[in-house]
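>>> sequence and computational prediction follow.
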Amino acid sequence: MVEPHFEYTQVLYAHRQQSNLLVMEVHLKRFGSSSKPITIQLESSFKSQSDDIDFQNAPDYKGGRHIFGQTISSEIPGGIRPFVHLIWTPVASTLTLPPDQSQSSWVFLVALAGSDESAKSCFDTGLGLIDTGDLRPSHMRSWAELWKGSSIEVVGAETLNRALIGCMFYLLSSFPSPSEEFAFGGVSPGGLSNGSIDEDYHGHVFWDQDTWMYPSVALFYPSLARAVLEYRVGTLEGARANAQQMGYKGLKFAWESAVTGHDVCPEDIYAQQEIHINGDVVLAFQQYFYLTQDLEMFKEGRGSEVVWGVADYWVSRVTWDPSDQQYHIKGVIPPDEYYFTVDNSVFTNAVAQSSLQFAVELCGLLAQTAPPKWQDIADKIKIPFDPERKYHPEFDGFSWGYSVKQADAVLLGYPLALPMTPEVRRNDLQVYEAVTDPFGPAMTWGMFALGWLELGESEKAQKLLQKCFRNIQTPFQVWSESADGSGCVNFLTGMGGFLQAVLFGYTGFRVQKEHLAFAPLIPQDVDALSVKGVTYLGNKMDWLVTSAEVSVEVWKSGSKEPSALELVLNTGTTIPLIPGQSVTFLRQPGQIRKLNSGFSCWPV
């Protein structure tokens, strides 16, 4: 066997700290005593042209090629057409390691921005980091800081652990740095659009962002959660126009959203009927408030306009049925997209009820008077239920045994927290597990697993969670949308569902109005669960869960003074959480809430 006389390494990354920079590094290293030059060839498929942007050449900038252009079309007639500027280091066709050198490196940059000034500034920053030798080190420091502030890992199940780390990495890669001033454009199911028409959802933003990706990120990083909310606030005018075009009041958030908030879905039926997106958006605002109690987001941040605008939409969208004395929502597509133009989708109606209730609550917090209709509809909206079989049909006319595309009615338990008995929760899981398409979207089985964990059946939950591993493609833990490898590449929605199944399933975390509930339960093949950086009311918490015990430690984060917290177990024991001091107790349910000095404390 002939030993190689050199090593070639190519490193590609989007800079964590400088979000407008893409980097390619090429490294050559000589082995042995050979004194011959080593030359490698590079091939680039990059072309300075686009089907979507009318690019023009600009003068070279500091050795970099520069093109710029406007998008060819706008989202709406006469709407904005953003500019794109691209400056990049030309890639040489060959690279040579001279005979007198043992190793050498080359760095190629791409700076991408919306203006000439910004693109040049980003390129300058990259060149400066190269000169100081700090390009990749600064990138790695930023990631290290991010990992320090948030992590979820398990002991004793390496395959699961790799999957969790991969999910966190890809989700965080799709968000700006927590400290970065960045015009956030939302997250698409596949992240940055990959490919041409009809591939990877065009880079558009769906309910996937708010329902599937957001909850885990929000639990660690309120600033990133707020960025999601601010994106939705930025599309208010488009949402208002969507509602008006369909003859309704208030706001109708786009099923497929981009820059303006006008619906850019290529098929009208989805834009018109997948209206549960409105409730999904409000649920994200509600979760953020319960985690932070940040009322400023709802005042100066215009979050109240979102919540109240959606409530007004529901008022205009429901119809009163005198025969059953309930409000109905007719002609919708539920999350289960196998069915069109159905009446009273149980998820749609339940998420509408939830958003109306939060709208009323927010009025009280902001000293406003809620229209009586909001509470009336919340109280009287139809939530389909079969009293004989004791389960929730997906919609009016749904028959036992119908096939199902993805998680739908099972989402009533989590994240909607619709009140129901354990028997009904169990029936919902059993009914829909039996008829769910085994090749449906990747996020589905995590929600079934989470439901069984709620019911205390960790081993059944683990079997369902195992189904998710069929969607993970080695060696980089990239998720495919479907188990057969088809669909969206790097499916962030599936990662978000899987991450929630463990993060909210194994811990039992539930973000509620006045506390963060927990009910830890881990399966037999997991020795321990470590969750670091959980953020609640300005505090950071580290959790360690084993089969027998739970440890919680609070530590300060940031300059703002956090709320003092206490831990209340369901047995009645109350323990103050003091920063820097770890509290350990036998595994059992309880809650974290603001410290209440009226309670006594007992040692555990």
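All right, it came through fine. Residues are numbered from 1 along each chain as shown.

>>> can we go C-alpha only for contacts and neighbour counts from here?
Will do.

>>> Tyr327 contacts Ser316, correct?
No: with contact defined as C-alpha atoms under 8 Å, Tyr327 does not count as touching Ser316 (11.2 Å).

>>> compare the two (neighbour count), which wins?
Tyr327 (23 against 13; other C-alpha atoms under 10 Å).

>>> so which elements touch the helix or strand hosting the more buried one?
In this structure, Tyr327 is located in strand 326-328 according to DSSP states H and E. Applying 3 or more C-alpha pairs under 8 Å, 6 or more residues apart in numbering; DSSP states H and E, one finds that strand 326-328 contacts strand 319-321, helix 372-380.

>>> okay, now the one to match up with it:
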Amino acid sequence: MKRIFEVQPWNVSTHEFKPEDKRLQESMTSLGNGYMGMRGFFDEDYSGDSLPGIYIGGVWYPDKTRVGWWKNGYPKYFGKVINAVNFIKMNFMINGSKLDLANDEFTDFDLDLNLKNGVLVRSFVVTKGAAKVQFNFERFLSVAQKELSVQKVDIKNLSDAEVKIEVISALDSNVKNEDANYDEHFWEVRHIDEDSLVAETKANDFGTPRFTSGMQAGYVTSLEKTDENVGDTETSITFSGKLNKDEVATIEKRVIVVTSRDYDSQDELISAMNDLSAKISSQSYDELLTAHENIWAERWEQSDVKIEGDTEAQQGMRFNLFGLFTTYYGDDARLNIGPKGFTGEKYGGATYWDTEAFAVPVYLGITKPEVTRNLLMYRYKQLDGAYINAQEQGLKGALFPMVTFNGIECHNEWEITFEEIHRNGDIAFAIYNYTRYTGDKSYVLNEGSKVLTEISRFWADRVHFSKRNNQYMIHGVTGPDEYENNVDNNWNTNYLAQWTLKYTLEILKEVSADQAKALNVSDEEKAKWQDIIDKMYLPYDKDLDIFVQHDGFLDKDLEPVSAIPKDQLPINQHWSWDKILRSPYIKQGDVLQVMYDFIDEFTPEQKKHNFDFYEPMTVHESSLSAAIHSVMAADLHYEKKAVEFYERTARLDLDNYNNDTVDGLHITSMTGGWIAMVQGFAGMRVHNDTLSYKPFLPKKWDSYSFRQVFRGRVIEVSVDKQGSHFELISGDPLDILVDGKPTTLDSLQTN
């Protein structure tokens, strides 16, 4: 665990600059507005170790993955988000010498990310020869105007003599991804002049789209424009001035960013870029900032979680919600939530099953239902790609991808790509989760019924019947625990397959006659699905009274994680893959993941026996693991463990628990703090259309409170040492259960 920022309720701040931690700083101070985002790298060039990165939602490239041992059915490429044109680039000359904090002498360093308003601030005082100059930087990506990036730099001369300042502001397409094959550059310039640049992704071999991206910069400055330089890959403007002692120069850089995702031609794109630039040119910095801050205030008003008595827990919660909001707020149904969001290149920026299993529950609770519905529509609109994925395996129905931008599988690890098929069940569960939480059946009875039907057709073809056992089985899979590959009868996968078939049959009874006709599910198909439901093999050990993770798991040398020497943890950074696969150690919840999903469907004894057996062997080396275990522990009244797992999920990146935050933040696991709090400590459930709570207050906290959106209401839940309190902020009265007792929520209720 490494902590490089101060613990504050609303800020991520430090007064130290350590070059060895720069990538961590960049990850943790990332910005985004759902449309685009960037790591917290410096505006100016930095010659030391750094991972500059700017990413635009939905803009990606198919990376080459073909290898000599290619097999039929392998994905043809690995899709990846690409580093966009560097539009924030600003270099500074002090008396003709270039600013570079990797080499310069500087003091009074401050770096602060304000979670309340999404503004990144940096300042320092640099000494170059006789010159002593103070720099103050501000940066934000507007949530009021999604195409807008704003930078403001104040430069103050602290030396006795006059200082010459030059600012060279650029739009630079000469960028690449650090993890790209063959050291590739992805952008080809199509238009360039002194203040704008339009670039197109280079051609690819896979028929995937080429994207065009345009940037136009405008400036407000007290300095004089002294030079322009239009090159092949970069355009720049130089501003210059002389500062007397204590004199301040200011430069604002406003960049409009547009892409071919929204415009059909380059001419349309350039015209839109010009119109947007003209629109914001008439507004002051304060006006642009205020519009941005007002929307952030609205978001926090609805979703803030307050924790008294534990500032570390409070900071972790808000940092995670900030990370989610900067990545996705449901404004564009074409987009989804990448595991790293806009904060790094790892995982390719694509969509994983994390969205349905972890993001959907949170967005249901903190945003309007349309946000989650857009996530469901994202999958529906990619059904054509899911058909192709199934056909590649010679199977019927739809196999939704493990990793994708367009519905086509684009991940190159076989054991993940076409064995981790539980994601089909997770997508079905998300439809069910949305429906039971919102009470809105319009999706499940229309688009959702199509998704469920095609997933069910896949499951019915993917299972096989064991005559010897008179049961249906699923061989050759990988469950959520990726430390077990190519196993037979993963309990999680088998359970979800059985449940999906059952749920689909229930929904088919409710769809309209026209929809039933369109789905064309025959009586023969329904009978086959019911037979699979009745005869699905679910591994179980009677002596231990546990669901067995997969065939053969109990034959391993079963030892707890406590048996591993501390200097060999995390095992994924110390052990060979072969050793990991042969071990009993679990990356994340597998059996427990399904028990969390259907937490009311299992007895207290079942939950206890399975948690007590599996958790001691779980290394939690997936960022998704801690939240699930926190909820399960809370349900079992294991308060110490519940709090321990909450702290791990809430501060996973802030404390760099898994020693991998340098690659970017774990955006989809930033849902974990809210899940652990609301479903764990507050015991929130929706069962049989009734909202219920079983709250408790961790001993180390004084209180906590949160607001929750539910079926047209906004509810505020507060828990302190005196008990729990429920207030209906807006909407019609609602009957709820608190500790099993019915109460009508029409104002403030105290228990």
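Sure, I can see it. Note that the structure is predicted; figures quoted are calculated from it, not measured.

>>> can you add distance to Leu464 of the first structure and mean neighbour count and give the helices and strands packed on strand 326-328 of the first structure back as JSON lines?
Listed next are those as JSON lines, based on distance: least, C-alpha to C-alpha, whole Å; neighbours: other C-alpha atoms under 10 Å:
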{"stretch": "strand 319-321", "distance to Leu464 of the first structure": "39", "mean neighbour count": "14"}
{"stretch": "helix 372-380", "distance to Leu464 of the first structure": "34", "mean neighbour count": "17"}
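
>>> pick out the residue nearest the middle of the first structure.
Met213 (1.6 Å; C-alpha atoms, centre = their mean).

>>> mind putting the helices and strands packed on strand 326-328 of the first structure in CSV, distance to Thr341 of the first structure included?
Formatted as CSV, these follow (distance: least, C-alpha to C-alpha, whole Å):
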stretch, distance to Thr341 of the first structure
strand 319-321, 15
helix 372-380, 21
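
>>> quick one: closest of these to Phe175 of the first structure.
When those are compared by C-alpha to C-alpha, helix 372-380 sits nearest Phe175 of the first structure, at 34.0 Å.

>>> any idea how far stretch 227-242 of the first structure is from the middle of the chain?
Remark: stretch 227-242 of the first structure is offset 17 Å from the chain centroid, using C-alpha atoms, centre = their mean, to the nearest Å.

>>> buried ones in that stretch?
Under the neighbour-count criterion of 16 or more other C-alpha atoms under 10 Å, stretch 227-242 of the first structure has 227-236, 238-242 buried.

>>> same question for stretch 567-574 of the first structure.
In stretch 567-574 of the first structure, counting by 16+ other C-alpha under 10 Å, buried: Leu567, Val568, Leu569, Thr574.

>>> stretch 387-407 of the first structure too?
Buried, per 16+ other C-alpha under 10 Å, within stretch 387-407 of the first structure: Tyr391, His392, Pro393, Glu394, Phe395, Ser403, Val404, Lys405, Gln406, Ala407.

>>> and if you look at stretch 360-371 of the second structure?
Val360, Pro361, Val362, Tyr363, Leu364, Gly365, Ile366, Thr367, Lys368, Pro369, Val371.

>>> so which strand or helix has the third one?
Just to be clear, that refers to Val362 of the second structure. Here Val362 of the second structure is assigned to helix 360-366, by DSSP H and E.

>>> packing partners for that helix?
helix 369-380, helix 422-438, helix 672-675, strand 703-710.

>>> can you redo these as TSV with distance to Thr493 of the second structure?
TSV is the format used below for those (distance: least, C-alpha to C-alpha, whole Å):
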stretch	distance to Thr493 of the second structure
helix 369-380	20
helix 422-438	5
helix 672-675	22
strand 703-710	30
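
>>> how many other residues sit next to Thr744 of the second structure?
By other C-alpha under 10 Å, neighbour count at Thr744 of the second structure equals 12.

>>> surely it meets Asp732?
No: judged on C-alpha under 8 Å, Thr744 of the second structure makes no contact with Asp732 at a distance of 10.5 Å.

>>> Ser260 of the second structure versus the nearest residue to Trp187 of the second structure once chain neighbours are set aside, what's the distance?
Leaving aside its chain neighbours, Trp187 of the second structure sits nearest to Thr201 (4.6 Å; criterion: C-alpha to C-alpha, 6 or more residues apart in numbering). According to C-alpha to C-alpha, to the nearest Å, Thr201 of the second structure and Ser260 of the second structure sit 11 Å apart.
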